[in-house]
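> For reference, the sequence and a predicted model appear below.
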Amino acid sequence: MTGRILVPHDGTEMSDRALSKATEFASALGAEMVIVHIVDSRFVPPSATLGFISDRTSLESAKAELVRILKSGAEQMLKKKIDDVRKKGVRVDFVLGVGSPADEIVKVARSVKAGMIVIGSRQLKGGNQLKALGSVARKVSETAHCPVMIIR
């Protein structure tokens, strides 16, 4: 392990669990952490986008504005979490990205030279659901260059 742990965080309880576990590892190993939040720009809901459109505003500029707002909200959400990690003596940075979450997480992991990814995953229940098929955690675990720990 290179001493850098990547933790994708989307604001969910499962992400908080992954962040807690990664903080434990980083503290014990003397590793750095990088928290990443990806705004999924592929699925901007039309109803949300329409609220930003005026006669002179294009759909693309409305989408860009919505992504900017989502990134700003993510940054605010992560500030407290970053402060909490730093209080535990762990060096931590964060990265905000836009795109397909699994693909972007893997790209960020490579770019920051992460030695490990700790990611939360919700457990799908029910007989008709395909458990975790298509999930971000599954795709990250299949395409990452480093070990991936999935927290449930």
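In hand now; what should we look at? Fair warning: this is a prediction, and the values are worked out from it, not measured in the lab.

> Only C-alpha atoms from now on, for both contacts and neighbour counts.
OK.

> Strands along this structure, start to end?
Here the chain has its strands, by DSSP state E, at 4-8, 32-39, 92-98, 116-120, 148-151.

> between the helix ranked longest in the chain and strand 32-39, how many degrees?
Of all the segments of type helix in the chain, defined by DSSP state H, the longest one is helix 59-87. Angle, helix 59-87 to strand 32-39, by axes from the mean of the first three to the mean of the last three C-alpha atoms, to 10 degrees: 160 degrees.

> ok, structure two:
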Amino acid sequence: MYSKILVAVDGSESATQALEEALRVATATGAELVVVHVIDNSYLRYEVGYVDLTDLRTSLVEGGQQLLDEAKARAAAAQVKCTTIMIDEPLALGDVSTAIEQAAEQAGAELLVVGTHGRRGVKRLLMGSVAEGLVRQCRLPVLLVHAPKPA
């Protein structure tokens, strides 16, 4: 079946659900899990004047590392072999879906698991969708995991 599964995490509820689903598939197939987090450097597109972005950048990197560490701990608890990748490429400027696809190809993943927020209409138009970009452009099978509906 699958020997390597890549899952993208961003701290959202849908990404947490995607990680849980990827762990279930990895456990069932004996696959290795690769967890990726992309630092969204899209803030670099905007002129912010004389604001020092050092603290923001440090916070983004530290938060990303914490997400990866938590995912690795969950994989260890499930007895799933796991590696992590942090992508911090300022040149991508917000093209998160391409960065995830490239990481999947480089890691030799056979399945890509991502969460989707299920945005519709104007929200989707304004905010875009990493999941939609992956489904449209990725050559690998993509498993979309929806966030739970609010109570």
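Thanks, I have it. Here the structure is a predicted model, which is why all the values come from computation and not from measurement.

> before we move on, the earlier item: which one of the strands of the first structure is the most hemmed in?
Neighbour counts averaged per stretch over those are highest for strand 4-8, at a mean of 28; criterion: mean count of other C-alpha atoms under 10 Å.

> hang on, Gly3 of the first structure packs against Gly115?
Yes. With contacts counted by C-alpha atoms under 8 Å, Gly3 of the first structure reaches Gly115, the gap being 6.3 Å.

> Settle it for me: which of those two has more neighbours?
Neighbours per residue, other C-alpha atoms under 10 Å: of Gly3 of the first structure and Gly115, the larger number sits with Gly115, 18 against 14.

> Against Val148 of the first structure, how distant is the more buried one?
Computed with C-alpha to C-alpha, to the nearest Å, the distance linking Gly115 of the first structure and Val148 of the first structure is 9 Å.

> Common neighbours of these two, please.
Residues touching both Gly115 of the first structure and Val148 (C-alpha atoms under 8 Å, 6 or more residues apart in numbering): none.

> quick one: contacts for Val112 of the first structure?
The contact partners of Val112 of the first structure, taken as C-alpha under 8 Å, 6+ apart, are Arg4.

> 10 Å instead, please
Applying C-alpha atoms under 10 Å, 6 or more residues apart in numbering to Val112 of the first structure gives the contacts Arg4, Ile5, Leu6, Met33, Val34, Val95.

> Check Gly3 of the first structure too.
Applying C-alpha under 10 Å, 6+ apart, one finds that Gly3 of the first structure lies in contact with Ala26, Leu29, Gly30, Ala31, Glu32, Met33, Lys113, Ala114, Gly115, Met116.

> again, only this time at 8 Å
For Gly3 of the first structure, the contacting residues are Ala26, Leu29, Gly30, Ala31, Glu32, Ala114, Gly115, taking C-alpha under 8 Å, 6+ apart as the criterion.
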